[in-house]
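Visitor: take this sequence and fold it.
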Amino acid sequence: MPIEPQFNNPFLGTSLRDFWSRRWNIMVSQTLRQLVYDPVAPRLGPAIGLIACFLVSGLMHEVIFYYLASTRPTGEVVSFFLLQGLGIIVEHIVKRATTWRPPKIIACPMTIGFVMISAFWLVFDPLLRTGANERVLEECMGVITFLEDVARAVLSKIRN
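Guide: All right, here's what the predicted structure looks like:
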């Protein structure tokens, strides 16, 4: 069974809309569109539908971080996602107001720069501050140790 790619050259994103809708975590983007945007946008407008998608994504990430860090959510991760949604709305307003479009050589670094700077500020900083990154590494090492133990046990049974 073929598996659909989840990423489509994200570093080539020429806008926040392009990055989030067509290049990053495509399956989640499509799912949020169907489950959140499509029901909300016709009733409350496309901007509210867009913000609702990023709010749901931010809340999902806060729950994941809560699980990883075992600390009370700070809202910084939700803020990151809401900032991305607001950025897309601002991009849309600017595109409607002007015909100028930055060339790809400028648009790509601007897009990735915005995503990365806001991610370092609102996502990575809380992860490091809470020590969640260390907990994830400890859990990974636990899994590796378990697999090593299983492999040793299986190999000893085979050899004997």
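Visitor: C-alpha from now on. contacts and neighbour counts both.
Guide: OK.
Visitor: so which elements touch the lengthiest helix in the chain?
Guide: Scanning the chain for the helix with the most residues, using DSSP state H, yields helix 132-159. Applying 3 or more CA pairs under 8 Å, 6 or more residues apart in numbering; DSSP states H and E, we find helix 132-159 packed against helix 46-69.
Visitor: in the helix it packs on, what's buried?
Guide: 47-59, 61-62, 65-66, 68-69 (16 or more other CA atoms under 10 Å).
Visitor: what sits up against stretch 81-100?
Guide: Ser15, Leu16, Arg17, Ala47, Leu50, Ile51, Phe54, Leu55, Ser57, Gly58, Arg101, Val115 (CA atoms under 8 Å, 6 or more residues apart in numbering).
Visitor: quick one: buried residues of stretch 101-117?
Guide: Under 16+ other CA under 10 Å, the buried positions of stretch 101-117 are Ala107, Cys108, Pro109, Met110, Thr111, Ile112, Phe114, Val115.
Visitor: one step back: got the angle between the longest helix of the chain and helix 46-69?
Guide: 60 degrees (axes from the mean of the first three to the mean of the last three CA atoms, to 10 degrees).
Visitor: identify each buried residue in helix 132-159, please.
Guide: Ala132, Asn133.
Visitor: determine how far that helix lies from the middle of the whole chain.
Guide: Here the centre of mass of C-alpha atoms in helix 132-159, compared against the chain's by CA atoms, centre = their mean, to the nearest Å, lies 28 Å away.
Visitor: how about stretch 85-96?
Guide: So, by CA atoms, centre = their mean, the centroid of stretch 85-96 is 19 Å from its chain's centroid.
Visitor: list the buried residues of that stretch.
Guide: Gly85, Leu86, Gly87, Ile88, Ile89.
Visitor: please give me the structure for this one as well, since I'd like to look at both together:
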Amino acid sequence: MPWPGSLEPPIHITVPAPIVVRTPVLLGIYGGLLTLDYVAFKFQNKLPLGKVPLRMALMSIHTTIPLVFASSSVGANLFFIAVPWFYVTYSSVIPVEKYSFREWLDSLQCLLLDASPEKRWLLATRKIPTLKLSKEEQYEARIKGVVRIVRGIGKLIIMKYLVDPLLPDPLSSVLTLPWLHPTSLLSTLLFGCKAYFFLGVADIGTGIQQMSLGVPSIDLFNSPMIASTPREFWSRRWNLYMQRLFHLLIFSPEQRIVDHHNTKKEDDQNKKKKIDQQIGVNRKLRGLSVFVTSGLYHEVLMLSLFRETTGENLLFFTLQGLMVLLEITLREKTGYRQDLSGWKRVIGFAGTWFNFALTGRIFMAPFLRYFSST
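Guide: I've put the predicted structure just below:
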């Protein structure tokens, strides 16, 4: 049986080709689905389904539709898969009943706003009705939007003229090499760099939005290439949009309040300690579930975009979740909770990137096979 990350996938599940429709038609379909989502969340108290079953039902719809209908553009399909899923997930933790349809569409800014978690949560729960910014703050946000656009263009230029010429041809040839072969390790890191620079298109898009609206939003990335540990990479530097969404979903303010209340309710110190330990275990399991959920989401993306899935993205994210869990456990055992610095940071940086050079091949394999065959 082939190993994950080899030229032949260990698991190969395919689905039939979709019904190809024009992008404007697909836009109409998803516009109708978003309206359905809003109505369902708006009047969820009057529906026979509970909150969790309703969320699962809507997620099932948004998982099924891309498997049935698609446009001829992979980029458009990615947009239509990601945005509705993002809205459904976010809407499951905010009081949609307090929003008009237009306010609900705009509410995603509360998640991406460059502000404190407390202020974002007050805005999301409508305890602060609107975001008020001074003219100076709006001007500063627009300038940062222009800078973000320039940075995004710069990333695409670096990708095209510095990274792409170094990639193997065909792309999938790296999958025939031994795992520890220098070319395999280097190529895997280059593919990761290409993915990062390619997502400069997100900088351009969000930069245009920030320049137009004058509302400050966070960057998609926070210098991921200087991460010194897996936890730092995933929780503070890579895809901060998804990091915020998952953190809100898994570690919601309500859950933190419940945890805190349960701890304070006990007078006996030993019982307090046991509760604290249980809370810690629960947080670790919830954190690991974020990685597993992300892996499943990427498998759905593979199935929708490429009409096949191999389980490798799920394996990759599960491995990364276990790496982060190991780091947290070691820090707890040693009491070393501060950021790495000096020679420790250098060693941590090298170890982190060796981790990605070794395991990143599992993540990249489905993409390399697909784009080598097209």
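Visitor: returning to that earlier point: let's have the contacts of stretch 81-100 of the first structure in a markdown table, adding distance to Phe81 of the first structure.
Guide: Shown next, in a markdown table, are these (distance: CA to CA, whole Å):
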| residue | distance to Phe81 of the first structure |
| --- | --- |
| Ser15 | 15 |
| Leu16 | 11 |
| Arg17 | 13 |
| Ala47 | 14 |
| Leu50 | 11 |
| Ile51 | 9 |
| Phe54 | 5 |
| Leu55 | 7 |
| Ser57 | 7 |
| Gly58 | 5 |
| Arg101 | 24 |
| Val115 | 10 |
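Visitor: all strands for the second structure, in order.
Guide: 13-14, 19-20, 69-70, 308-309 (DSSP state E).
Visitor: quick one: these as TSV, columns for distance to Leu26 of the second structure and mean neighbour count too.
Guide: As requested, those are exported to TSV (distance: least, CA to CA, whole Å; neighbours: other CA atoms under 10 Å):
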stretch	distance to Leu26 of the second structure	mean neighbour count
strand 13-14	23	12
strand 19-20	9	12
strand 69-70	7	22
strand 308-309	21	22
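Visitor: could you find the closest non-adjacent residue to the alignment partner in the first structure of Gly295 of the second structure?
Guide: Here Gly295 of the second structure is matched to Gly58 in the first structure, going by TM-score structural alignment. In this structure, Gly58 of the first structure finds its nearest non-sequential neighbour in Val78, 4.1 Å apart by CA to CA, 6 or more residues apart in numbering.
Visitor: before we move on, the earlier item: of the buried residues of stretch 85-96 of the first structure, which is the nearest to Lys157 of the first structure?
Guide: Gly85 (55.9 Å; CA to CA).
Visitor: counterpart of the closest one over in the second structure?
Guide: Using TM-score structural alignment, Gly85 of the first structure pairs with Gly321 in the second structure.
Visitor: again, but for Ser29 of the first structure
Guide: Match for Ser29 of the first structure (TM-score structural alignment): Gln243.
Visitor: any idea how far Ile65 of the second structure is from the nearest residue to its match once chain neighbours are set aside?
Guide: Residue nearest to Gln243 of the second structure in three dimensions, not counting chain neighbours: Ser235, with 6.4 Å by CA to CA, 6+ apart. Going from Ser235 of the second structure to Ile65 of the second structure by CA to CA, to the nearest Å gives 31 Å.
Visitor: re earlier: roughly how far does the match of Gly295 of the second structure sit from Pro73 of the first structure?
Guide: To Pro73 of the first structure, Gly58 of the first structure is 11 Å away according to CA to CA.
Visitor: before we move on, what about Met60 of the first structure?
Guide: Applying CA to CA to Met60 of the first structure and Pro73 of the first structure gives a distance of 11 Å.
Visitor: Ala97 of the first structure too?
Guide: 38 Å.
Visitor: Arg135 of the first structure now?
Guide: Arg135 of the first structure is 16 Å from Pro73 of the first structure, by CA to CA.
Visitor: spit out the contact partners of Asn74 of the second structure.
Guide: Just to correct that, residue 74 of the second structure is Val rather than Asn. Leu305.
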